[in-house]
Structures are given as structure tokens and as C-alpha cells.
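S.K.: Got a sequence here, can you build the structure:
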Amino acid sequence: MQHVKIPQDRIGVLIGQGGETMREIETEAEVRLDIDSENGSVAVEAVGDPVKGLKGPEIVRAIGRGFSPEDALTLLVDDMMLFDLVDIDAASRNKNDVKRQKGRLIGEGGRTRELMEQLSGASVVIYGTTLGIIGTPPQVETARTAAEMLLDGAPHGTVYSFLEERHNEMKYQALESHRYPGGDS
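M.R.: The predicted model follows:
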């Protein structure tokens, strides 16, 4: 059994209307959730397939960090799906700097976050002082690198160029793997 702590304002999202989301997570991930809505502590116990059960705490953590239950459940799509967090606070000097850094990651009208999602192929959410990423290893690595570049002060144009370059590389690799399944040509 694993314990995950999530923010109070995300408990309702985790439980869902009439407990619907909680039941869906329990069914899909083959876990049992024991939610303490007083302190935000969630006990996650695997009750079925242990591999799926390992994803249970990650799904709860992802919802706690701002992902919709639908996006969090994509962690079950295949074993390669990952959940990663970038700590904005760690890259900031003070409260004002956290706001500025979040602004850089979100971009004008949400444009930067949207481009990060579109070009990396990962789901990206900014909540509190974290940037959450869900995707395959190359998608997560691309989004994380872009976020870290922005947090380190790289110009947005440089980050967009990096994202486009990685997007094209991933597209090319996907094409190649379909053209030559199994790796032999």
C-alpha cells in the first residue's frame, strides 16, 4: 500500500460526482483508494494486476497536480506512459520570481503551454508551483527540457525552435518504425 498526499482542492476531482471518478480509477487501475478528505491523504492499495496497481499512485498524484482524471488515466494506456513533475519553485528565487516563471511557462494566452503540448505530444499542466507532464519517455523528455530551458531564461523563440526540431525527429522516428517494424531494413 502506498500513501499519496494531494491538495485539498483536488480531492473533489479525485472522488468525482457521486464517487464516479474514484470508482473508475479503482476499476481501471485495479486498486482500492481510501481517501481522507480532511488532510488530503490517499491510501492506494493494489488489488488486482500488480503492474496496473503500480500506476494507481501515479494516477492519484497526477490528479493532485492538476490533471483531469481522463488525462491521468492515460497512464494506463501502456507500460511506457510516464508522469513527471518539474518544480518551478526550485528554479525561482522568491514568490515574485515564481509568478514570473509560471508566466514564462504558460505564455501569453496559454500559447507556450499549448505549443509544449502540441509539439511534444505530451499532456502538460501547470498547477501551484509545478509543471506536470504525462506522455511517453521521448514526449516527457522533450516537454521537460523545454520547461527547463524556459526556467533557465532561454528566449521563447529558442525553446519553440527546439520543440519543433524534436517534434520533427519524433515524427520521423515514428514513420521509420512503421516502415521497418522490428528494426530490420
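S.K.: C-alpha from now on. contacts and neighbour counts both.
M.R.: Will do.
S.K.: so what's the closest residue to K52 other than its chain neighbours up against?
M.R.: Leaving aside its chain neighbours, K52 sits nearest to A29 (5.2 Å; criterion: CA to CA, 6 or more residues apart in numbering). Contact partners of A29, counting by CA atoms under 8 Å, 6 or more residues apart in numbering, are 52-53, 55-56, 76.
S.K.: another one to check against the first:
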Amino acid sequence: MVRLIIEKFPRVLKNKKRLEKRLNIKIESRGKEIQITGAPEDEYKAEKVITALDFGFPFSTALLIKEEDFIFESINIKEHTKRKDFARIKSRLIGTKGKALKTLSTLTGCYFEIKDNWIGVIGEPEHIKNAERAVILIIKGSKHGNVYSYLEKHQIKPVLDLGLKEDDERLEI
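M.R.: Next up is the predicted model:
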């Protein structure tokens, strides 16, 4: 049994039946506290999905966490800067009309959301490392162009199946 206290309670309550069905869990609510019951692995994934929903991610994006290929990480802005002007740092992360965040999303293959002094990232484990590094560089004051070129240089190439392994069917010739 997992208990969570969430801020965007109506959002989770609206999707309660869909969450229960897709995550194989039971959700009970009291005020802003949510109680999740189910198999331990399902509870863990549900906790991450509900936290992502509370963060502001769309329902379909938050459900990607259920898949084994995606994880959710959150970065605290306060841990990476001594400055108190969080509005300026957030605006650097978002960019003009969201352009910086879209570019980060495109280059890393991850999804980003900003909530208070936190940045949420959903993506594949290989891409999360570069996404976190890019966000931290922008928080610390690096130029956007330098961060983008860093991401372009450090993009992870997909692993291709070269057909070197033999299938059982090929051996029966």
C-alpha cells in the first residue's frame, strides 16, 4: 500500500477509472491523500505515473512510465543554483514561447514539465542522463547554443539488429 499527497487532485480523480484499469491497482482517496493498493510492482509504477500526472504531464505521456522503456525523474532547481531569481531561471528553461523546452525535448527524445522549483523528465533511461545534464547546464547559466551542440554531439545512436545472431529456424535447414 502506497500513500501519496498530491496537489492536482481533480486531475487524478478524473482519470481514476482509467488509471485503475491500465495499472491494475485500486485507488482510494481522502482529501488530497491517495492510497494505492495492488501488486508491489504495480504500486511502484502507479506511484510514478500519478506523480507525473500531478507534475502536469498529459495522461498519455504519464502512462509511458508504465512501459519498461521509460522512467520519470525530477530535478530540483535549488540544488543546482545559489541564485534566488527562480523566475529568470525558469524563463531560461522555457525560452521564448516554449522554444527552448521544445528544442531540448527534440534533441533528447524526452518530455519535460516545470512545476514550482522542479523539472520533471520522462524518457528512456539512455536519454534521461543527457536531458538532466542539459537542464543543469542551462540552470547554471550556459548558453543555449552551447547546450544544444553538446546534445547533438552526445546523442545516443540506436542499436541496430545486424542479423548476426542465428534463429532456431535457420539452424534446422
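S.K.: Determine which two of the contacts of A29 of structure 1 are furthest apart.
M.R.: Distance extremes for the contacts of A29 of structure 1: the farthest pair is G53 and L76 at 9.8 Å, using CA to CA.
S.K.: ok, back up a step: out of the contacts of A29 of structure 1, who has the most neighbours?
M.R.: Of all these, G56 has the most neighbours under the rule other CA atoms under 10 Å, reaching 28 neighbours.
S.K.: what lines up against it once you look at structure 2?
M.R.: Taking TM-score structural alignment, the alignment pairs G56 of structure 1 with A46 from structure 2.
S.K.: Report the secondary structure element holding that match.
M.R.: helix 40-55 (DSSP states H and E).
S.K.: Trace K5 of structure 1 over to structure 2, please.
M.R.: Using TM-score structural alignment, the equivalent of K5 of structure 1 in structure 2 is I5.
S.K.: measure the closest residue to that match other than its chain neighbours to G163 of structure 2 for me?
M.R.: Once flanking residues are discounted, I5 of structure 2 sits nearest to E33: 4.4 Å by CA to CA, 6+ apart. Computed with CA to CA, to the nearest Å, the distance linking E33 of structure 2 and G163 of structure 2 is 51 Å.
S.K.: Check V12 of structure 2 too.
M.R.: If you go by CA to CA, the gap between V12 of structure 2 and G163 of structure 2 works out to 45 Å.
S.K.: the more surrounded of those two?
M.R.: Per other CA under 10 Å, whichever of V12 of structure 2 and G163 has more neighbours is V12, with 21 against 7.
S.K.: Just give me the match in structure 1 for the more buried one.
M.R.: Under the alignment by TM-score structural alignment, V12 of structure 2 pairs with L14 in structure 1.
S.K.: would N130 of structure 2 count as being in a helix?
M.R.: Yes: assessed by DSSP: H, G, I helix; E, B strand; the rest coil, N130 of structure 2 belongs to a helix.
S.K.: And for the counterpart of it in structure 1, the neighbour number?
M.R.: Taking TM-score structural alignment, N130 of structure 2 has T142 as its aligned residue in structure 1. Neighbour count of T142 of structure 1, defined by other CA under 10 Å: 24.
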